[in-house]
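Trainee: test case, fold it:
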Amino acid sequence: MRMLYLILLFTESLQLQCDKKHITQHVGGEINLICYYDHRFRYSKKYWCKGNSGNTCTILVDTNSKTDATHRSFIAEEGRGLLRVKVKDLTLDDGGVYWVAIDKMYADVMTSVNVVITEVPVSKPMLRPLSSLEDGSTCRGNPLTVRCGPTEGTGVDYAWYQRTQHNQFVLQYSSDLYLKCDMLREDGDYYCTASNGMSSQQSDVLSVKVLMPAERGCKYVVTLLGQPFYDCEDKTSTATAKPAPPTSRQVTMTVHSDTTKRSLPINQTDPHPFLSRAWTGVPCWYTLLRWGSFVSLLIVLCVIVKCTKGRRKRAKRKRRACTRVTAQLAN
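Mentor: The predicted model follows:
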């Protein structure tokens, strides 16, 4: 009896064969299956069904009529002895045992296919503020929502972490981080993780500098790599957070919290114009002293040169007079 069963199974395998026996796909993907059958069954009905047993499986679609209500399954003749099965937009519920079968009197010809559906691995999550960072709203104590989300991934679970100078802990399990005054007591870094059954990824760091902690009317600056931020000290300019030099750990940009240092207005009048700085940045009295010393030096040099020339002329006249006297005495 066992031998007869093996013979029948071998005979059926010759009558119907598919190019895959095991298929692994991710959510959102599709199944493409090519099967070959004996040309004697060219005009027989072929069908695609799901179930652990070929005798009790549920028919999803056949070559005569489509029975799949969602229209995601497809089976069709591709030529003499060639059959194609296709299932698109896969979900986790699509995993299981399937059967490609040929309708035959007394006993259908069937071959099984095992399908495994997995989650799509998550990519690196991106942080996106839901309101602009360059309008200075955080300088007025307004709340800010930052959303974490990967570009790829299914069945994603989120977690937000806070890292301070003293410790690190899980803040919440959600995709959105809501920053508000009553939770900002000190400076800290925030980042999120996105994970599923296939992989886990961590986002860039969101840096929060608390300038004035308070339950109401706090003042803080949020910086995020590649995002513009408002300088609460300057109150006139914005900047963009840039990548830090490559190190073993990422360094985030911070904004100085010393709000007492202010630059003087450029149109302020100096009460002592003589002591004020010139265009070159040097005091006027120093400039006058320097040029006066230079002129005095020139005068001294001119006097020395003039005296030296006069002394030489007198020496020449004396030599000439001595020469004449000597000539007269010789005559």
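Trainee: going forward, measure contacts and count neighbours with C-alpha atoms only.
Mentor: Noted.
Trainee: can you give me the strands in the stretch 201-331 of the chain?
Mentor: 206-212, 219-224, 228-230, 238-240 (DSSP state E, counting those that start in this stretch).
Trainee: what helix or strand is the residue nearest to Asn52 when sequence neighbours are not counted on?
Mentor: Residue nearest to Asn52 in three dimensions, not counting chain neighbours: Val97, with 5.6 Å by Cα to Cα, 6 or more residues apart in numbering. Following DSSP states H and E, one finds Val97 within strand 96-102.
Trainee: for Leu127, which residues are in contact?
Mentor: 146-149, 203-204 (Cα atoms under 8 Å, 6 or more residues apart in numbering).
Trainee: try it again at 6 Å.
Mentor: The neighbourhood of Leu127, defined by Cα atoms under 6 Å, 6 or more residues apart in numbering, consists of 147-148.
Trainee: list the buried ones in the helix or strand where it lies?
Mentor: Element membership for Leu127 (DSSP H and E) is strand 126-129. Buried positions in strand 126-129, judged by neighbour count with 16 or more other Cα atoms under 10 Å: 126-127, 129.
Trainee: Val170 versus Leu289, what's the distance?
Mentor: Leu289 sits 69 Å away from Val170, going by Cα to Cα, to the nearest Å.
Trainee: surely the residue nearest to Asn52 meets Thr111?
Mentor: No: the pair Val97 / Thr111 is not scored as a contact, 10.4 Å apart, by Cα atoms under 6 Å.
Trainee: now for the strand holding Val97, which elements pack on it?
Mentor: Counting contacts by 3 or more Cα pairs under 6 Å, 6 or more residues apart in numbering; DSSP states H and E, strand 96-102 is packed against strand 46-50, strand 109-118.
Trainee: next, the structure of the following sequence, for comparison with the previous one:
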Amino acid sequence: MRAVCNRGEAGEATLQLHCNKRDIRAYIGGEFTIICTYQSKFLFSKKYWCRGRFQYNCDILLDTDGVAKPKNKNRLSISDVQRYNIFVKVTNLQIEDSDVYWIGIEKMNADIMTSIKVTVTLVPVSKPRLWPLTPLTDSPTCWGKPVTIRCGDAKGTNVFYAWYQNIHHKSFLLLNSSDLSLHCSILTEDSDYYCSASNSISNAQSDALSVKTLLPDDSSCIYVANIPGQPVYDCADRMRTTVAETSPTTTCIEATKIPSEISEQSLQVNQTAMHAFFSRLESIFLLSA
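Mentor: A predicted model of the protein is given here:
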């Protein structure tokens, strides 16, 4: 069925049929409802929802008699209720639904019609959040174990995730993925990371993931990963244990052992000297007497 209307009746249509929305912008997967009021003389006239750029050659998708295009049956409704109101509701919107539509009332010779412009776009992305797949409060990083940080929960359509690393105030793309794996072989110094969520119409950036490398090592490093909103922890106990294990040992100097023949010789010399001392002392005593 095609609706036929003279072009010159646009002003008259506005007076006889008035809708609360004429320009609708919605996101994919969303919905909208239009309410239109009409004059009482059209109470028993058929109403319809029609698609097409030109009002005199549009395609009727649904009318108040229940006639509908098969593919629109489950997500499109039109109702004519009391007080001269028409309700049109469209759900599960898709990009291809963007077009010019018309709400019409059948009338002898020329239908009464009002145009509705519908634009459907992708849902813009929201700020993604970060969380560890392994609880950091169990301190796996303090023992050099790898952990995976996931980026996600961003609202949006066809969201694409990527990880970046900040080095000397510059950002470098690490990988195109929602998951970042931290392990000893890549952790040589302190660094910050962030995740980017994007689609064709917008992008958003996560909070920073701060990684502190306390003890670099290819296999048994010690590091701390701090994520905003996650419990804070440190590796103080592990660092104390590591310091104790690597403390330098005290060097003892072995006492030098004197050979016995040298000791006996020294003793004989000492005895001779003592004998001479006492003999001299005795001579002095006799002279004074």
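Trainee: tm score of chain vs chain?
Mentor: Comparison of the two superposed chains (TM-score structural alignment, normalised by the length of the second structure) gives a TM-score of 0.68, and 240 aligned residues with a Cα RMSD of 3.4 Å.
Trainee: residue range for the strand holding Val97 of the first structure in the second structure?
Mentor: Strand 96-102 of the first structure corresponds to residues 99-105 in the second structure, going by TM-score structural alignment.
Trainee: Provide the contact partners of the matching stretch at residue level.
Mentor: Applying Cα under 6 Å, 6+ apart, the set of residues contacting stretch 99-105 of the second structure is 46-53, 111-118.
Trainee: what do you get for stretch 77-94 of the second structure?
Mentor: Stretch 77-94 of the second structure is contacted by residues 28-38, 75-76 when judged by Cα under 6 Å, 6+ apart.
Trainee: try it again at 7 Å.
Mentor: 28-40, 43, 63-64, 75-76, 120 (Cα atoms under 7 Å, 6 or more residues apart in numbering).
Trainee: buried sites along it?
Mentor: Neighbour-count burial for stretch 77-94 of the second structure [16+ other Cα under 10 Å]: 77-80, 84-88, 90-91, 93-94.
Trainee: related to what we said a few turns ago, buried ones from the contacts of stretch 77-94 of the second structure, can you make that a PyMOL selection?
Mentor: Per 16+ other Cα under 10 Å, the buried members of those correspond to this PyMOL selection:
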select buried, resi 28+31+32+34+35+36+37+38+43+63+64+76+120
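Trainee: quick one: which of the contacts of stretch 77-94 of the second structure sit in helices?
Mentor: Using DSSP state H, the subset of these located in helices is empty.
Trainee: centre of the chain to the lengthiest helix in the first structure, how far?
Mentor: Longest helix in the first structure by number of residues (criterion: DSSP H): helix 284-330. Distance of helix 284-330 of the first structure from the chain centroid (Cα atoms, centre = their mean, to the nearest Å) equals 80 Å.
Trainee: likewise stretch 104-124 of the second structure?
Mentor: Counting by Cα atoms, centre = their mean, stretch 104-124 of the second structure is centred 40 Å from the centre of its parent chain.
Trainee: list the buried residues for it?
Mentor: For stretch 104-124 of the second structure, the neighbour count (16+ other Cα under 10 Å) marks 104-106, 111-124 as buried.
Trainee: same check on stretch 187-197 of the first structure?
Mentor: Here stretch 187-197 of the first structure shows 187-196 as buried, counting by 16+ other Cα under 10 Å.
Trainee: which strands and helices sit next to the helix or strand containing Ile24 of the second structure?
Mentor: If you go by DSSP H and E, Ile24 of the second structure is part of strand 23-27. Other helices and strands packing on strand 23-27 of the second structure, by 3 or more Cα pairs under 7 Å, 6 or more residues apart in numbering; DSSP states H and E, are strand 112-121.
Trainee: how big's the offset between the strand it packs on and the first structure?
Mentor: For strand 112-121 of the second structure, the mean deviation from the first structure after alignment is 1.9 Å (mean Cα distance after the TM-score superposition for the first structure).
Trainee: what's the end-to-end length of stretch 205-220 of the second structure?
Mentor: End to end - Cα to Cα - stretch 205-220 of the second structure spans 32 Å.
Trainee: which SS state does Gly197 of the first structure fall under?
Mentor: coil (DSSP: H, G, I helix; E, B strand; the rest coil).
Trainee: wait, what's in contact with it?
Mentor: Glu119.
Trainee: now with 10 Å, please.
Mentor: 118-122, 154-157 (Cα atoms under 10 Å, 6 or more residues apart in numbering).
Trainee: mean shift between the strand holding Leu127 of the first structure and the second structure?
Mentor: Mean for strand 126-129 of the first structure is 1.2 Å (mean Cα distance after the TM-score superposition for the first structure).
Trainee: residues in the second structure aligned with that strand?
Mentor: Under TM-score structural alignment, strand 126-129 of the first structure corresponds to residues 129-132 of the second structure.
Trainee: what's the average distance of the strand holding Ile24 of the second structure to the first structure?
Mentor: So strand 23-27 of the second structure averages 2.1 Å relative to the first structure (mean Cα distance after the TM-score superposition for the first structure).
Trainee: off-centre distance for that strand?
Mentor: For strand 23-27 of the second structure - counting by Cα atoms, centre = their mean - the centre lies 27 Å from the chain centre.
Trainee: which parts of it are buried?
Mentor: For strand 23-27 of the second structure, a neighbour-count test (16+ other Cα under 10 Å) marks 26-27 as buried.
Trainee: tell me who's in contact with Leu4 of the first structure.
Mentor: Phe10.
Trainee: can you tell me the SS state at it?
Mentor: Leu4 of the first structure - assigned by three-state DSSP - is helix.
Trainee: and the gap between it and Leu225 of the first structure?
Mentor: 70 Å.
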